[in-house]
Structure formats: C-alpha cells, structure tokens
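Participant: Have a look at this prediction, sequence included:
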Amino acid sequence: MFDNKDKTNLNELGEFGLIEYLTKQVELTQKSSVKGIGDDAAVLDFSNYKTLISTDLLLENVHFDLRYVPLKHLGYKAIQVNLSDIYAMNGMASQVTISIGLSSKFPLEAVEEIYEGALIACKKYGVDLIGGDTSASTQGLVISVTSIGYAETDKIAYRSAAKEGDLICVSGDLGGAYVGLQLLEREKQIFLENPNIQPDLEGKDYIVERQLKPEARKDIVELLAALEIQPHAMIDVSDGLASEILHICKASNVGCKLYEEKIPIDPMTYETAREFGLDPTVCALSGGEDYELLFTIPQDDYDKVKGQLDISVIGHITEASAGYQMISKSGNVHDIKAQGWNAFKSEE
C-alpha cells in the first residue's frame, strides 16, 4: 500500500529516536500541564476541578480501513473520538496521550502523517499532547489515545442522572457518518474490481467528512454553559442514537419517548441513504460514529434551546414502566432496540 522507495525505515531511528523525532515540536499551552513529554510521567495540576479520563483503542481492519482512510485523517479522528468522551461528561478536554503500534510496512513518513493529523486536532481544540508510546505490531496499525480533562463537581453530567419529564436533546444531525461509510465501502469494492476506476465521491463531501473527519462537540458544552443550562444526563453518539438513549435510560432507571420526525437528518444523508436502499431513520438510530452529544435537560429550559439551530429536542424521558419507545412519522409506536455497531461481532 505504501511506496517505501526513498522512505525512511523506522529501524534507522529506533523507538526513542522515533518518539523524539515526532514530538520535538510539541508545545504545552494548558496551565494544568506542569510537565509533558520527556520524563517518566506527565505532571498535571487541575487545582479544585475533578479530573476526567477516557481511553479509546483503534485497530486496523476493525475500526478503520487504510484503503480509503488517509493517515492524516486517521490521526485527526483518533484524537476527536477521544475528546468527545470528555465533552460527553460536560467537561473540557485539556491533554491527550497517543500510543501507536505499527508494522515494518510503515515508513517514518507514514507515522509523521498520523502525528500531523493528531497535532492539528490538538491545536484546534486547545489540547496538549503530553505523552504516549510506540511499539512494533504484528497485527497491523494500532492507535490508542487517552484523553484527560476537567469539570467542576456539580457540572459533570453522568448517564445516570436523567429525570422523568426531562427533554431529550441532540446536537447536529445523525446518520451521516454511517451513510458516508457505505459510500466509501462501495467505492472500495468498485476499485478492487477495477483499479482503473477512480472513486466517485463528487457532491458527497459532507457525509464523507462525517466519517473520515468527525468533529467533537466542544462548542455544545460551551453553548450550554453560556445558556446557563446544566444537562442532567449526557452521552456522545458513537454507536447510534438507539444504543445511546438506552444507555441513559438504563443507567437512570427511566423510560423514553422519541419522535421520528424530530430526529435531525441532513438532506444529503437522507438522499444518499435512499440511494443505497436504506432507511435514513435506521441509519440515525443504529449507524453510529456521528459523535454528536445526546443529553437531557429540565423542561423549564425549553425556551433556552428552542431557538438554537444546532440543538434538536427529539423526545422526553418517561417513567421506567413506560419502556423505550419511538413514535413514527405515521403515528405508530415502535420499541427502541440497540442495534449499533459491535466491535466483537464475528464475520459472517
């Protein structure tokens, strides 16, 4: 896949040389970053804030396919999906570590691209890269990112704090990342059958970007704070709307009622899903990787969010005995079931 001619073999640098090479231009900008790369451990000081920590693992051919995922995008996405977990706690991300396992097929220049994408994401979101590791891998490319952040004790939003009567809100739009993945997979198959045919992604930039270059919703956390809204429960939409609302309901011991017509779906997502013979609503419910924020707020805060173009009220929290329901556009009641992506599902 890589043309290694005139490329730098990683063996020429060694592990410590590689780390030094990749991190030589890293600068610390967060006040909480006391010590970053260069010692046995980073030193952080969050003063009176609670510390938030999350880790994600991305594996080649499980979480990404290098036949259509550019390495720079992969580095960017690896950071974004992890920051999203901090924002899903209604917190602010401040530091990350990134560890990479790679095989000998990757030259130095390939690793540089991954780090370049990661550092672009860090700079954009004001996050410090404070450490990590590199290792040889016999199982393809492995990326592990740990994100660290902070929040005031009474501002943290747990999955378990939804209350009966709460409004259910979601940021942005849903289903785009999944439909973008279907488009990329289709073009990959066409290419494998005939390498002379170039991918046809014209006019589909938005949904392709939703898959390859997601954006964590730090802005929504900042917006809620500006609106003086304290979300009761919150989660990011990584595995599909259905899976995430069930996580909240089960953790909070409540039920829910969603309204299909209220679920935000971009026109390009809708049209492309139809082209593939897919139900756009199912793509939103079960697709995943949108990295939007799903949260519940008190009914009294409705007036604060009703004019916000990037927040949709899609239902409300009910008592647990009412179950988990979605009201279709035609008025039919459907039980909500989690059918999101499963990393441990065996291949058929």
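Facilitator: On my side now, so go ahead.
Participant: contacts and neighbour counts: CA atoms only from here.
Facilitator: Fine.
Participant: how long is stretch 275-295 end to end?
Facilitator: End-to-end distance for stretch 275-295: 31 Å, by Cα to Cα, to the nearest Å.
Participant: Next, the contact list for residue 222, please.
Facilitator: Contacts for residue 222 (Cα atoms under 8 Å, 6 or more residues apart in numbering) come out as none.
Participant: What distance do you get for it to residue 246?
Facilitator: 25 Å.
Participant: Check residue 84 too.
Facilitator: Residue 84 is 19 Å from residue 246, by Cα to Cα.
Participant: quick one, which of those two is more surrounded?
Facilitator: Applying other Cα atoms under 10 Å to residue 84 and residue 246 shows that residue 84 carries more neighbours, namely 28 against 21.
Participant: Isn't that one up against residue 235?
Facilitator: No: Residue 84 is not in contact with residue 235 according to Cα atoms under 8 Å; the separation is 9.1 Å.
Participant: and for those two, which residues touch both?
Facilitator: Counting by Cα under 8 Å, 6+ apart, nothing touches both residue 84 and residue 235.
Participant: for the stretch 101-250 of the chain, what spans make up the strands?
Facilitator: 128-136, 142-151, 167-171, 233-236 (DSSP state E, counting those that start in this stretch).
Participant: Presented hereafter is structure B, for comparison with structure A:
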Amino acid sequence: MEYIQTLLLELLKTPSPTGDTKTIIRRLTEEVSSFGITSTTSRKGALLFTVPGEDASKARLLTGHVDTLGGMVKEILPSGRLRLTQVGGYAWNTIEGEYCEVHTESGQTITGTVILHNTAVHVNREIGKTERTQDNIEVVLDAKSDTKKEAEALGVSVGDFVYFDARSTITPSGYIKSRHLDDKASVAILFGLLREIQQKSIKLPHPVHFLISNNEEIGYGGNSNIPPETWEYLAVDMGAIGDGQTTSESCVSICAKDSSGPYHLGLRRHLVSLAEQAGLTYAVDVYPYYNSDASMAMRAGVDVKHGLIGPGVANSHAYERTHVAALDNTFKLLLAYVQSPLVME
C-alpha cells in the first residue's frame, strides 16, 4: 500500500486531461520497464503490456484510465480573461474558485484561477442566484492580461489545455482527497498489482494484459487494442457514491449495471465470491449515469465477458475523496481474481 499511495500522489500531481496524456504515459512506461516488462503504446497513446500466464489460449485484460477532466481555451475575451470548453463531463460550479495552469503551445505554463464573471459580492448581489455556465465561468491569469492583445502576447491561444489543481493530500486518518482520483487511484492499484506479481513471482493461470487507456473520459478509451485471445475484460474504475448507493469510501465496489446495461452476470458473481472468500469489504451497486472502458468495448462489438470494479470514491467529477481501505480492498480483490479460474458459463 505504501507503493500504491506514493505512485498515486505522483500521478495526481501530473496533469493529464484527455488529449494531453503523453507525459504521464511516458512516466508509466518507465515504471513498467522498471519491472523488466516490455510495453507498447497504441497510435491513440494508450499503454499496453502483458504478464505471462500458463495457458495462453485465453487471457484476461485489466484496464484503468489515466486521462482526467480538464479544460481548453475556447476564447480569449476582450478583458484578457479566458473562456473555457470542457474536456470531459462535469458541472461548471465544481471548478469555480479552482487554481489552474494554462499550458501554451510554446511550452510555457501560466497559472490562473477559475472564477465567475463579476464575482465580487459587493458589486453583484445576484451571485448566489447565478447559474454557472460556459458563458460566465472564466480564467483570470496570474500575469498582466487586461486585454485580449496582452493575453495573446503571453503566448495564450485557442486550443491551449487548462489543468485544474488536483490539491492532493492523504490525511493521517487515511482519507485521500484530490481531483482526478477517477481514475488515477485505480491505475496506481493496477501498478501495485503488477509489482506484487513480479516481486513475489506469482504464477498466473492465464496471461493478464494491462491497458492503461487515455481517452475514457470522452468515451472511447478501451475500444481497441484488445488482444483476440481476451476472454474476460475487467475495467478498474471508481465506484460512485451517493444517495441510493451502497458503495462507501472504504470498500471495493462491484458494478452490476450502469447506463450501458448489465455487466456479465457470471463474472460479477465470481468477483463477489472472491471478495467473500477473502473477507473483503465490498458492495454491489448500480451506477445510473456511468460508462466504463469495458462497456464502451462492448458497444464496439468486442466478444468478451465484461466486468467493472473499483475503489469507492465520493463526489465524482468534483473534488473527490476515498480512503486507503478502498485501495486495499480493490487491490486484494484483483490479486485474488488474476489467480482464479476463468468464468466459463
């Protein structure tokens, strides 16, 4: 768990909005290499590697996505402020007041703050009633930028990526607070699993393919590069917490159904059985407004048994929180899963 937490903090501090993931994929490529494993990168920029197993006629695939929510400069306003377009899906009010960085085409990084237009309560009494939208959420740069011309002189242009400050911390009580736990928490867990397999020379009954996808937040991260011998496809992504859900910040969540429909029943039952045998804290849930790389692969016509598990994460697509216990329960379920028989029914 120490390794998982250390890697997670590093990943959270590395900006990687969908469309701008080269830096973090390069870092994870180095991490894979440190375990003596060769990896490849897809044309879309996803990272793929395999741990061998005894029977290579059928394989498993585990995926987690390293791309996150973010922004992009849509317009430079006459005031020198910036108007954003969203990268991924989130409510505008969840980024209000957030520190950010604008990464320019010339390679410069300019800090700033995301604020509501005319945000001073002393001159605008309607602030509390104002709906936050793409037309009134703006970025104020931490540089002399009072006109469009001054902003452009700084190197800012339409299409520049905007990174939101993750503000990552692990409290003494074990809570992890940060943006982008979706899905960097799961990616760190997958690398913890890889480390455990390699360091303890664990023999696997079947090969395990790892796919670190980089386009999940826009809906097509895990639809390609799936080896033909893949029998089971397990997405490792956050478990959503909220009213009507049983998932908590301490458990591993096993998804029965999301907006795409039910996940494979036999695989889900197998995961529940493994969790119970290991004495893990788990929950089975339905996510009403959710899709995963696994469900997107099914929509693309991939012939696999698909499942979805992950650590319980509160406040999804906002300032998120989980607990180290959720990381631990997810890790232990994955470790049991990769050593178990395939689901044949």
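Facilitator: Structure's in. What do you need? Quick caveat: nothing in here was measured; it's all calculated off a predicted structure.
Participant: Now the TM-score, please.
Facilitator: Here the TM-score for the pair of chains, by TM-score structural alignment, normalised by the length of the second structure, is 0.25; 154 aligned residues with a Cα RMSD of 6.9 Å.
Participant: and residue 334 of the first structure, which of the strands of the stretch 101-250 of the first structure is closest to it?
Facilitator: strand 167-171 (17.3 Å; Cα to Cα).
Participant: For the closest one, buried residues please.
Facilitator: Within strand 167-171 of the first structure, the residues that count as buried by 16 or more other Cα atoms under 10 Å are 167-171.
Participant: Pipe the residues you listed into a markdown table and attach distance to residue 255 of the first structure per row.
Facilitator: Output for the buried residues of strand 167-171 of the first structure, formatted as a markdown table (distance: Cα to Cα, whole Å):
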| residue | distance to residue 255 of the first structure |
| --- | --- |
| 167 | 12 |
| 168 | 11 |
| 169 | 15 |
| 170 | 17 |
| 171 | 21 |
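Participant: Nearest to residue 305 of the first structure among the residues you listed?
Facilitator: Within the buried residues of strand 167-171 of the first structure, proximity to residue 305 of the first structure (Cα to Cα) peaks at residue 169, which comes in at 9.1 Å.
Participant: so that closest one touches residue 317, yeah?
Facilitator: No: taking contacts as Cα under 8 Å, residue 169 of the first structure lies outside contact range of residue 317: 10.6 Å.
Participant: Common neighbours of the two, please.
Facilitator: Joint contacts of residue 169 of the first structure and residue 317 (Cα under 8 Å, 6+ apart) are residue 296.
Participant: and residue 16 of the first structure, how far is that from residue 133 of the first structure?
Facilitator: Taking Cα to Cα, one finds residue 16 of the first structure at 9 Å from residue 133 of the first structure.
Participant: Does anything pack onto the helix or strand where residue 4 of the second structure lies? Which helices or strands?
Facilitator: For residue 4 of the second structure, the element it lies in under DSSP states H and E is helix 2-12. In this structure, helix 2-12 of the second structure makes packing contacts with helix 181-199, judged by 3 or more Cα pairs under 8 Å, 6 or more residues apart in numbering; DSSP states H and E.
Participant: now the angle from the following helix or strand past the helix it packs on to helix 181-199?
Facilitator: The helix or strand immediately downstream of helix 181-199 of the second structure is strand 208-213, counting by DSSP H and E. Orientation check (axes from the mean of the first three to the mean of the last three Cα atoms, to 10 degrees): strand 208-213 of the second structure against helix 181-199 gives 150 degrees.
Participant: Summarise which helices and strands strand 208-213 of the second structure is packed against.
Facilitator: strand 47-51, strand 59-65.
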